[in-house]
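*Asks:* just a sequence and a predicted model for now, questions to come.
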Amino acid sequence: MKLIIDTDPGIDDAMAIAYAAAAPEIELIGLTTVFGNTHVHQSSRNARFLLDKLGIDAPVAEGAPVAQGADTHAPSEHVHGPEGFGDVTDIPQIGSNHSLSAAEYLVEMARVHKGELVVCAVGPLTNIAAALRLDPEFAQNIARLVIMGGAVYCPGNITPHAEANIYHDPLAADEVFANPPTTVVVGLDVTLRTLYEGADFDGLAEQSADMGGFLRDISKFYLKFYKDVGGLEGCGLHDSTAVIACTHADMFTMVETGLQVVADGPEIGLTRPDPSRPVVHVCCDVDGAGVVDLFTQRVASLP
């Protein structure tokens, strides 16, 4: 399966990209970057660094620096650290970005790999909305869009109503759900059932000294946030669960419904069912232990 991850790395993004690199079912053909956990220039630097560390020769196309209608963005430093990788802050600049913007690259790759390309969006949906605007055929050209975002049947994580990726650009998210490609939504309804604990990271590092060790090191900051804020002993495999959903749909239970995103007011970012909208597939249950085991198995195979 040919895959592009639209990403804002980000600790859980790094985990997802490592999984995609290790999964034999996935051909990771590129990364597109967006603001979110970090500023977009940090997202791009981190993405290029990760691809180099994983030994993957694939481009990074930089995308939106801010949400639709915004002129600034405040990264989630309290969750992911000042550079996106927790306490690891010395991240080298490796290579350069693709000449095309993220939206242009997505549109071009969808044309080249028509009917084959899966796009997994694990940040705000700004680049996806831009690609849909740029080329009316984009939605038909990709095989499907898999989104890590939303809290359709459960509380949010950035507000009581909203999940962070949707909250950071509710206008873009609502635009995507108003006229979606074939879409799978992997939200907090399932990703919080895939907790990865400190002992899991330690075991991963024992089997994969380089990549597993790196993920263990950057996870410490992330795990502390989950413990301090939520009282949890682990972190959700948010983005990795979405990547796993790209190839292992059998591990999920889904419902079909249209979605609408609240764009303003106290419930901004709320993702709610809307039967008047085109149907998307919303994950409502998951084999959480199976996802955790599969993630460990695949990433442990990396050097």
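*Replies:* Now that the structure is in, tell me what you want to look at. Residues are numbered from 1 along each chain as shown.
*Asks:* only C-alpha atoms from now on, for both contacts and neighbour counts.
*Replies:* Noted.
*Asks:* which stretches in the stretch 51-200 of the chain count as helices?
*Replies:* 77-80, 102-112, 126-134, 138-141, 164-168, 170-178, 188-191, 198-207 (DSSP state H, counting those that start in this stretch).
*Asks:* can you say which of those is packed in most?
*Replies:* helix 164-168 (a mean of 28; mean count of other C-alpha atoms under 10 Å).
*Asks:* picking up where we left off before, would you mind giving the helices of the stretch 51-200 of the chain as TSV with distance to L259 added?
*Replies:* As requested, the helices of the stretch 51-200 of the chain are exported to TSV (distance: least, C-alpha to C-alpha, whole Å):
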stretch	distance to L259
helix 77-80	27
helix 102-112	23
helix 126-134	15
helix 138-141	17
helix 164-168	12
helix 170-178	6
helix 188-191	14
helix 198-207	35
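*Asks:* presented hereafter is structure B, for comparison with structure A:
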Amino acid sequence: MAAKPIIIDCDPGVDDAIALLLAFASPELNLLGITTVAGNVPLSLTAKNARKICELAGRTQIPVYAGCSRPMMRSLTTAEEVHGKTGLEGVDLPEPQMPLQSQHGVDFLIDTLMSSSGEITVATLGPLTNLAIALIKEPRIAAKIPEVVLMGGAISQGNVTASAEFNLYVDPHAAHVMFSSGIKLTMFSLDVTHQVLTTPERLEKIRAIATPVGTAAANLLGHYSSRDAERFEMTGGPLHDPCVIAYLLQPDLFNYRDCYVEIETASELTLGRTVVDLWNSSGRSPNTKVAQTADSERFYQLLTERLAKL
């Protein structure tokens, strides 16, 4: 079978980095380009970090484009306390030598999607600013996207506020654009990513790969996992963004429910909340395939096997 063409929009970030490595190691995916957005750290760092990860994995042929440096209507909230000041706490990767593309990430999205025949899946791992701006600038791309697979949202508890997950809290207005776009959406919220835990045993299996990629991945995850494991009283840290890539490779790793999802943009108390209508109380037609459960053992088996190939 031909490899599935995808674009990854991300804000690296430790879990973004692991997601990129998983994509690089998977011949089932044809990664056409990486767009970066401000989120976990500012845009200058996310654009740099994406190229660092490309070079770590020897994937310097994949173009990287810098996108939006701030949310649509709010000031930027970042997450250095989770990912470190550089965004890649735990490793000291060299400054990237591969160039950052001169084209803006939003324009790359528009041009690539408009020139396609409608086969390119967009995987979003950070705030949805780039894709939302692309839709506003060129609404015709909606008909060109067969699916957007996103990490974001929370059905139960948030992680940046009591209600909201970080990615959608950073730019709730962009999230509103996406969830009202009519594009087929598949959502991986905290409720499912918190089932995918980097336990000490799983971390050691990654470290045992004993390659530059395996060692870097283990060092990144070691720092990143410890904070959330303690904060959320878990046996390991949740691994969010790689769930999106794992879904593209093995969708049966997860179970799903079709739901109507709406984004809160008005209330400061619940800003960025994903209101997930699990029981169809609103009577509205579902607009999102919401992941519900994960097979974490098979997920980590896939991740470890693929990282060993880099």
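*Replies:* Perfect, I can see it now. Quantities reported herein were computed from a predicted structural model and do not represent experimental measurements.
*Asks:* what does D87 of structure 1 align to in structure 2?
*Replies:* In structure 2, the residue paired with D87 of structure 1 is G90, using TM-score structural alignment.
*Asks:* kindly report the same for C120 of structure 1.
*Replies:* Checking TM-score structural alignment: C120 of structure 1 goes with A123.
*Asks:* number of nearby residues for the match of D87 of structure 1?
*Replies:* G90 of structure 2: 19 surrounding residues under other C-alpha atoms under 10 Å.
*Asks:* ok, residues contacting stretch 295-303 of structure 1?
*Replies:* 18-19, 22-23, 200, 204-205, 207-212, 240 (C-alpha atoms under 8 Å, 6 or more residues apart in numbering).
*Asks:* residues of that stretch that come out buried?
*Replies:* Residues of stretch 295-303 of structure 1 classed as buried: 295-300, 302 (neighbour count, 16 or more other C-alpha atoms under 10 Å).
*Asks:* looking at these, which are in helices?
*Replies:* 295-299 (DSSP state H).
*Asks:* scan structure 2 for its longest strand.
*Replies:* strand 254-263 (DSSP state E).
*Asks:* so that strand corresponds to what in structure 1?
*Replies:* Going by TM-score structural alignment: strand 254-263 of structure 2 matches residues 252-261.
*Asks:* and the contacts of that stretch?
*Replies:* In contact with stretch 252-261 of structure 1 (C-alpha under 8 Å, 6+ apart) are residues 166, 170-171, 173-174, 177-178, 245, 268-287.
*Asks:* among the helices of the stretch 51-200 of structure 1, which is nearest A263 of structure 1?
*Replies:* With distances scored as C-alpha to C-alpha, the stretch of the helices of the stretch 51-200 of structure 1 nearest to A263 of structure 1 is helix 170-178 (5.3 Å).
*Asks:* in structure 2, what stretch matches the closest one?
*Replies:* Here helix 170-178 of structure 1 aligns to structure 2 at residues 172-180, judged by TM-score structural alignment.
*Asks:* so how far is the matching stretch off the chain centroid?
*Replies:* 16 Å (C-alpha atoms, centre = their mean, to the nearest Å).
*Asks:* same check, this time on stretch 212-225 of structure 2
*Replies:* 18 Å.
*Asks:* with stretch 208-227 of structure 1 instead?
*Replies:* Centre-to-centre, stretch 208-227 of structure 1 and its host chain are 17 Å apart (C-alpha atoms, centre = their mean).
*Asks:* measure the residue nearest the centre of structure 1 to E163 of structure 1 for me?
*Replies:* Structure 1 has V122 as the residue nearest its centroid, 1.6 Å off, counting by C-alpha atoms, centre = their mean. Computed as C-alpha to C-alpha, to the nearest Å, the V122 of structure 1 to E163 of structure 1 distance reads 12 Å.
*Asks:* D6 of structure 1 too?
*Replies:* To E163 of structure 1, D6 of structure 1 is 17 Å away according to C-alpha to C-alpha.
*Asks:* tell me which of these two has more neighbours.
*Replies:* Between D6 of structure 1 and E163, counted using other C-alpha under 10 Å, D6 has the larger neighbour count: 30 against 24.
*Asks:* is the aligned residue in structure 2 for that one in a helix, a strand, or coil?
*Replies:* Taking TM-score structural alignment for the superposition, D6 of structure 1 sits opposite D9 in structure 2. Secondary structure, DSSP: H, G, I helix; E, B strand; the rest coil: D9 of structure 2 is strand.
*Asks:* nice, that's everything, thank you.
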